[in-house]
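In: my questions concern the predicted model and sequence given below.
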Amino acid sequence: MSSHAAQLPTDRPRGVDDPACRAVVRLEIPGLYDGAVGAVAASCASTPENVLLAAFAALVHRYSGENHVEFRAVQEGGKEALLRLSVTGGSTFRGLAGEAGAVARPGPEPARLGVRVGGAPAVAPDDPPYEAQLVLPAVEEGSRWAALHFDDRLFDPATAQRLLAHYGQLLTDGVRHPDRPLAELTLLTEAEQRRFLLDWNDTATALPHEDACLHEVFEERARQTPAAVAVVRGADRLTYREIDTAANRLAHHLRGLGVGPDDRVGLFLGPSPDLLVAVLGVLKAGGAYVPLDPAYPRARLTTMITGASCVALISRAEQAATLTDGEHPVVRGHLVLLDRDAAALAARPDHAPEPVAGPDNLCYVIHTSGSTGRPKPIALRHRGVLNNIADLNTRFGVAAGDSVLGLSSPSFDMSVYEFLGMTAAGGTLVLPAPGRAKDPGHWAELAARHGVTVWNTAPALLDLVLEHVERTAADGPSPLGTLRLIMLAGDWIPVKMPDRTRQFAPDARFVSLGGATEASIYSTLYEVEATDPAWTSIPYGRPMANQRTYILDEALRPVPPGVAGELYLAGDGLAVGYLDLPDLTAERFLRWSYGPVTDERLYRTGDLARFGADGLIELLGRTDLQVKIHGLRVELTEIESVLRDHPRVKEAAVAARPDRTGAPALVGYTVPREGEDLDPEEVRGRLATRLPAHMVPGTVLVLPAMPLSPNGKLDRKALPAPPSPRGRRQEGGVPEEEAPSGPWEERIAAAWREVLGVEAIGRDDDFFALGGDSMKALRSMTQVPEVTLVDLYRYPTLRKLAANLRDTAGEPGTVPPSTGPE
């Protein structure tokens, strides 16, 4: 908990003006002055007034989650005191009442909160300005009416009325059970418990294919529309019958190798028709697929294959060769190469094998960043994934005739909807051409050529294609004009993005989706029909069909609307857990009962959130060190663990700091071992051999020592900001002989300056050393579309990249060599 004074959560952001009470609500509180108040006071040598003050301190603590509560008390006769109380969930009500009398002291300090007990029925004119002040009648009056005066610029009347009611709840339960910890005192009424826990989670919905498996839904589509196109890439157009037949043959082959229910099979394939065949083949065999992104470093892939206990690996010969150590393959099980084994596969039966798996068997295992230093394998079931897919397709009418761009990495669970969700509806998956998967211009071209109707990505990818379309907008039709459904997930959505998108996709429904891989892709949904100018973020939404959400405090008690707590997910989507990691599974998946809810299985997300008065969830941040980089989950502690493995690193830390555009960028901090030197670029290069590109810090700093807090722990807030990325540049710019030369260098340099926020770039400056990353590279390519991501990684300096462009594309304005239909 923080050490600063607690503040009540507000409905609107605080401004710079002094707070002032402007409105009032009143409530009758039965038992406000019954004998129990006096009994508690007598038991701790205090006064009834201090018991009332203690109840207010407990309320502020429960609302704010902070342990230091400060408010000004005005008691009968006008006696004023500033109270500063240390409150924890373990504090008892009796102990807090006694402390309230002991710590009260006079003083002129202002306070945002106040309590007036007796002496006046309303706020006095000479009172200091308060955000909120509780006014209670004199004890001897025996009145049961309390009032809350509040700043209506900050609080809605309904919020103030609810806060006052919760004060009554805490006071009543506190005097009845004075020796209970404050965390266990009742805050919500029974009616509120039913509304927050049951009514807001009334999501039970009958959906198609409730007792089916994912591959069985595809098989049904293949029987109904065998000639319909299931997947398109370039000139390849594969029908449902062709995909289903190939998957059946692969399934028989895998069965022959012994693959059965819940066995894991690695798929070392990029987004392609082969990947769809492989996914379905594994599922038809009864197994669960494990996506392995070919872009990941070999060491990480090895860890993933081993961690998932893969019994087989499906790939192609050239790709699989990168996963060998000499002549020893990484996979100790069976290796199926779709090209080498083509004849053997073609000889297998073309009908589906007899089913051996059901909806509660595993369908896939996806890895996410792990706080222990190793990626976490998450095991999902058919039932939960199909519930999510069926909800989206039913809710938005996705059907035959729809199509989606397949832009997500196979290792990101948004790809599950693209490959299995769209085909479950009988639609078409459109895949980018090899080598152009990261080209926003190509995405726009595909969307226009194929009349794509559904967009399903992280916000960063939509932002890239919007930038491209904005730069190339002409009088003709928008390439995004056929979109009718836009689904974004995985990261914060800029508030202006819905309106910006509608300029180019005016008929599209704009949907924000939230959730976690541990809960089958998505769990919450919010359709943005219009943006509110007061929004600071897009609402997180409400629970989807057959899923439930709870926001709980540290004691696992539900919090009222407006109060921050941790978001927990429940319902049909929950994963089995983390594969072969029982301790971690028990830590994040738990059984829970409270009030009307009994024996609910929860997933603890680590997301900080709060409910609105209508049950709409607002996401606030994280309770841990997990961040999102371009929509992908990153545990900072995993990167720190890999940094500490460097033989010359003594201590390490990683932070996510906003770059020039406001997007989070990773910064690594290292302290060398005594007598050792550290080369930041060498450290970064070593990280790239063990971590995916999005987890490699763009900047690595070498410090003499880590900043520490007074208790000797790492003070993350004191980690220094990295210097402005200038490469080898000084304030004076670049020498004339190093300045960009020629049309290509000048054009690329202009794009880099804008994307990287660097004032001057020399011919031999390295894009990544200047603070670039994969997403900034994509942004730069919207201005220089002739550059591919592969080119940039291969030729990262201005001089080398421009030379490559002259060889492959000629001078700007000339016709580049033909690269085929895509």
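Out: Thanks, I have the structure now. Bear in mind the structure is a predicted one, so any value in this text is a computation, not a measurement.

In: rest of the way, CA atoms for contacts and neighbours
Out: Fine.

In: how far away is Leu574 from Gly606?
Out: Going from Leu574 to Gly606 by C-alpha to C-alpha, to the nearest Å gives 15 Å.

In: can you pick out the residue with more neighbours from these two?
Out: Leu574 (26 against 17; other C-alpha atoms under 10 Å).

In: pull the contacting residues for the more buried one.
Out: Contacts for Leu574 (C-alpha atoms under 8 Å, 6 or more residues apart in numbering) come out as Leu380, Gly384, Glu518, Ala519, Ser520, Leu602, Tyr603.

In: here's the one I want to compare it with:
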Amino acid sequence: MLVIYEGIPRLMPSDVAKSPAQCTKTSPGVSQAVVSSLALPDPAASMLGRWLEVVAAVPHALAIEGDGVRFTFAEADALSDIVAKNTRHAVPDDGQPLGAMMGHDASAVIVAIAMLKIGRPLVMLDPHLPAERLRTIVNLVGMSSAVVARQHAGAAAQLDDCLTNVVAYDSLVSFKAAEHARDEVDSSLELELERGRAARGQDIFTIVFTSGSTGAPKGVSTTQDVVLSDVVTFHERLGFDVQDRVLMTLPLGYSAGTCALWAALLNGASVWCLDSRDKGVAAVVSYIRKNSLSVILCTPHLMRAIASGMPPLASLPSVRVAATVGEAVHGRDLRAIREHLGATAVLANWAGSSETGMIALHTITGDEAIPDCSLPAGQVVDLKVVTLVGEDGSPVKQGEVGSVVVTSDYTSTGYWGNEAQTAERFSVDVNGVRVYRLGDRGRFDGRGHLTLLGRADAAVKIRGYLVEPSETEAALLSLDTVEEAAVMANNHDGVSRLVAYVVPSAGLIPPSNAALRKELRGRLPEYMVPSEILQLGALPRTERGKVDRRSLPAVPARHRQLGLSAQEAEIAAIWEKLLALPFVNKDDDFLALGADSLSVEELLAVVEDRYRLSLRSTDLMNNPTLEQFARLIAGNAEASPSHPDVVHLSAGGGNEPLFCFAGAGALGLQFRPLARHFPERDVYAFQAHGLEERAMPDRTVTDHARRYLEFIRTTKPHGPYLLAGHSFGGLVALEVAHLLAEAGEEVELVALIDTYLPGTEEAAADDTPASDAHGVPTAPHRSTERLLFGLKDFGRHARSYLLGLTTFRGELQFQAFFDFTLRVARKYRVRPYAGRVLLVHAEDNPDGPDQWSASLASAVEFERVAALHEPILREPYATELARHLRKSITAGRAQ
């Protein structure tokens, strides 16, 4: 039964021909008994002809679902007839392409079918695009008419200077029941839609636009043959048929979306439309499970998000195929999603372009191992021939890298309205078959599998070696600590270098740049290791989910400087080895080069062994550059005479200083990334007494506070004071605030950075020792620490009882202080504090404002950062943390 709701015919869920349980695959070949296979080549083949075959074969099977609206094939055919006829009357017959600005829903699919029947090229206008981008597309195509959904009327109105004839979708839809729809289409329909019925494979169905991520967008004239060839491939290689329910998240205005939509419909499968850009990943997972969808088609980025967003034991038992498209996919990503699928589910990725459709497909069955690398594009599909050619245009040998050339009658005819660009890439061979030069480089392995190595213009010579940045990307993605990576070649003053952009893996401590470089040197030749690495919270992406390389931030070039003294050259060699760098200059800062706490300790240990000079981290902070540190060594200088437990991170002056308190077993150096965001003020960081020299540790939180307060009052005798503490340091900051308030001083703000309330199980793990800053999985480690005191494991923790009597080497000292401080924290009870407090929590901290309400006044601000406990102080999260802190300081002064 079809009913009218807000002017749109809707099929009620009770009328769906198949229940969710019926959507799973039964046996191969079932679809052939219901919908005959499409055979190509066939000069008479057309998309509309195939659509009508499917409608006739399975009229009552579900075809489309989106936002609760469902249509069978017969209903979709009837409604699209009406939309086609009414559109034909509403737009001038000027032969121009027709636009459609719709939602990602059932009505958008109806419009696409209707445009097929009208027989004029369709241009899907994605409402997620900026108005200027849409205006560029409209002007390039030269169209003036578009069908627009009600919710996007405002976006269309911004294009009224070029899109002069806007037709509301609601006005095209009949308000009568679908069973009467055929009666409403008068006998003139056949004549009015004659152009659509006469169209064949060589005719243009749609114009899709390249992403423009590497240049200006181009309108690709997509013929019906290109679409039909993909329909055949999806049936023959992935088994698409009438039983499948296909998740449609790929935008309909792009090549992959067009491919997925018609590959499903023209094989008799149903499409289930949900836009992850609007609904989010959680909604996608729920949609798959609720409707028992059998096929997932999406980008690797979304597939990765689906896997990471699901609980460990959650499953998607209805899914039989999970396939990605758009960019390279790593084996790790497929292993992550496989954990949530059935044992027989097939994993796949396909490669192609807007100009060619699919050219290669790689599948992995349930019993096949998934390689620990970026997956190849796979086997070249039928109806396409791929040749790899060298610079002279002749084919290269197997295993050699060459430029990808696609020969097939099933490719685009060129770029709409741009003969010059078409001539650059498209041609015909001696047999009259179309030839397209993809612009990518690739190679074939011994099994005939194609691997794409990125754009031909992305390859670069580094020190005389030709380097494919995609291979360095693959090596980065093979590291557990890296979630996403993009590598680009950068040329500065005629010198080429590789720059890597890295997103750290969720659930693991972000690696330092030095650690990443060391890992890469064990996997790649020296010339393929990036000279610069920039860690980001996320890679910028285009509207279709690809990495937007043009939006990646610029990284200043480093050049080797001459003129190092003998002592500087000797120290430079040590730094280069510890940080895995090709060179170090006189004015380079050790920490700014990508060092972490472990690197600092390794450096100090080398200095002690080689020069018999015992230094603390404060000495490195006071002499951070190569020139200064070498001078310190050469002069055999004494350790800094400043307070042994204080690190002066920033010398801004002129504003109230920021006093920071480190967590258990942590160096004050951990606040360095945060301090860089406050150049206008002095920033001091306190660490545990005795951490870097033999001294009896403070045995209570109050003892810590009183010791630090002496330095604070010496540095700044009177308020207002700004205090910030990470983890256990937050408890110390609160206690310092109490002592200052009792002395009649003003405390402007106390920032508690991922501090746990003591007395809870979580409090036992409220800090992570310095050694955990190097890629150790956090969750298992923290679970162990939460059992620390219950297990009474004095064998493992005996060192913490010897602090002050002796010192331990390297990480053992940090671990001992970590264990000792946990006992101190568990004995502490927070006193109610009436001043302003900013709570900033990492994503796994359960102690929100409600839990702190008994200890803090109502003047509490709360922020959450999508980071883990230790990384919250490191970039890229330190930038967000600094923003919250600065905002709170500013807001307090405005009151």
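Out: Right, received. Where do you want to start? As the structure is a computational prediction, the values presented were derived from the model and not from experiment.

In: tell me which stretches of the stretch 251-400 of structure 1 form helices.
Out: 273-285, 298-307, 317-320, 342-346, 382-395 (DSSP state H, counting those that start in this stretch).

In: so Val840 of structure 2 is in which element?
Out: strand 837-842 (DSSP states H and E).

In: how far does that strand sit from its chain's centre?
Out: 26 Å (C-alpha atoms, centre = their mean, to the nearest Å).

In: what do you get for stretch 140-156 of structure 2?
Out: Worked out by C-alpha atoms, centre = their mean, stretch 140-156 of structure 2 lies 30 Å from the chain centre.

In: same question for stretch 238-245 of structure 2.
Out: 30 Å.

In: so what's Val40 of structure 1 up against?
Out: Applying C-alpha under 8 Å, 6+ apart, the residues contacting Val40 of structure 1 are Pro48, Val51, Arg94, Val175, Pro178.

In: for the strand holding Val840 of structure 2, packing partners?
Out: Counting contacts by 3 or more C-alpha pairs under 8 Å, 6 or more residues apart in numbering; DSSP states H and E, strand 837-842 of structure 2 packs against strand 747-753, strand 860-865, helix 877-894.

In: list of residues touching stretch 746-766 of structure 1?
Out: Here stretch 746-766 of structure 1 makes contact (C-alpha under 8 Å, 6+ apart) with 660, 724-729, 733-734, 738-741, 745, 767, 770-772, 776, 779-780, 783-784, 796-799, 802.

In: on that earlier part again, quick check: the farthest pair among the contacts of Val40 of structure 1?
Out: Using C-alpha to C-alpha, the two most remote members of those are Pro48 and Pro178, lying 13.5 Å apart.

In: do a quick rundown of the helices in the stretch 701-822 of structure 1.
Out: Going by DSSP H, counting those that start in this stretch, the stretch 701-822 of structure 1 shows helices at 743-756, 774-783, 789-794, 798-809.

In: out of these, deepest packed?
Out: helix 774-783 (a mean of 21; mean count of other C-alpha atoms under 10 Å).

In: circling back to that earlier point, mean neighbour count, the helices and strands packed on strand 837-842 of structure 2: which tops it?
Out: strand 747-753 (a mean of 24).

In: next structured bit after it?
Out: Trace forward from strand 747-753 of structure 2 with DSSP H and E and the next one is helix 778-786.

In: could you check which residue of structure 1 pairs with Ala282 of structure 2?
Out: Structural alignment (TM-score structural alignment) places Ala282 of structure 2 against Gly441 in structure 1.

In: and what of Pro127 of structure 2?
Out: So Pro127 of structure 2 corresponds to Pro294, using TM-score structural alignment.

In: quick check, its match in contact with Leu267.
Out: No: the criterion here is C-alpha atoms under 8 Å, and Pro294 of structure 1 misses it with Leu267 at 9.5 Å.

In: Arg50 of structure 2 - nearest residue in space that isn't next to it in sequence?
Out: Nearest in space to Arg50 of structure 2, with sequence neighbours left out and distances taken as C-alpha to C-alpha, 6 or more residues apart in numbering, is Leu266 at 6.3 Å.

In: quick one: what's aligned to that neighbour in structure 1?
Out: Aligned counterpart of Leu266 of structure 2 in structure 1: Ala424 (TM-score structural alignment).

In: give me the neighbour count for that match.
Out: 28.

In: who touches it in this structure?
Out: Contacts of Ala424 of structure 1 by C-alpha under 8 Å, 6+ apart are Leu214, Val217, Phe218, Arg221, Ile389.

In: of those residues, closest to Ser593 of structure 1?
Out: For those, the nearest to Ser593 of structure 1 is Ile389 (28.7 Å; C-alpha to C-alpha).

In: ok, the counterpart of the closest one in structure 2 - how many residues close by?
Out: Using TM-score structural alignment, the partner of Ile389 of structure 1 in structure 2 is Val231. For Val231 of structure 2, the neighbour count with other C-alpha under 10 Å is 25.

In: what of Val91 of structure 2?
Out: When neighbours are counted by other C-alpha under 10 Å, Val91 of structure 2 registers 16.

In: how far away is it from Pro97 of structure 2?
Out: From Val91 of structure 2 to Pro97 of structure 2 the distance is 11 Å (C-alpha to C-alpha).

In: and the counterpart of Leu140 of structure 2 in structure 1, what does it touch?
Out: Aligned by TM-score structural alignment, Leu140 of structure 2 pairs with Gly307 of structure 1. Residues near Gly307 of structure 1 by C-alpha under 8 Å, 6+ apart: Pro377, Leu579.

In: how about the helices in the stretch 251-400 of structure 2?
Out: Along the stretch 251-400 of structure 2, counting by DSSP H, counting those that start in this stretch, helices occupy 255-265, 276-279, 281-290, 300-308, 331-338.

In: who wins for proximity to Val404 of structure 2 among those?
Out: With C-alpha to C-alpha, the closest approach to Val404 of structure 2 among the helices of the stretch 251-400 of structure 2 belongs to helix 255-265: 19.0 Å.

In: superposed on structure 1, where does that closest one end up, distance-wise?
Out: Mean deviation of helix 255-265 of structure 2 from its aligned counterpart in structure 1 after superposition (mean C-alpha distance after the TM-score superposition for structure 1): 1.9 Å.

In: report the inter-axis angle for that helix versus helix 106-118.
Out: 80 degrees (axes from the mean of the first three to the mean of the last three C-alpha atoms, to 10 degrees).

In: quick one: contacts of helix 255-265 of structure 2?
Out: For helix 255-265 of structure 2, the external contacting residues (C-alpha under 8 Å, 6+ apart) are 51, 63, 208, 227-228, 230-232, 234-235, 240-241, 244, 246, 248-252, 270-271, 297, 325-326, 353-354, 357.

In: much appreciated, bye for now.
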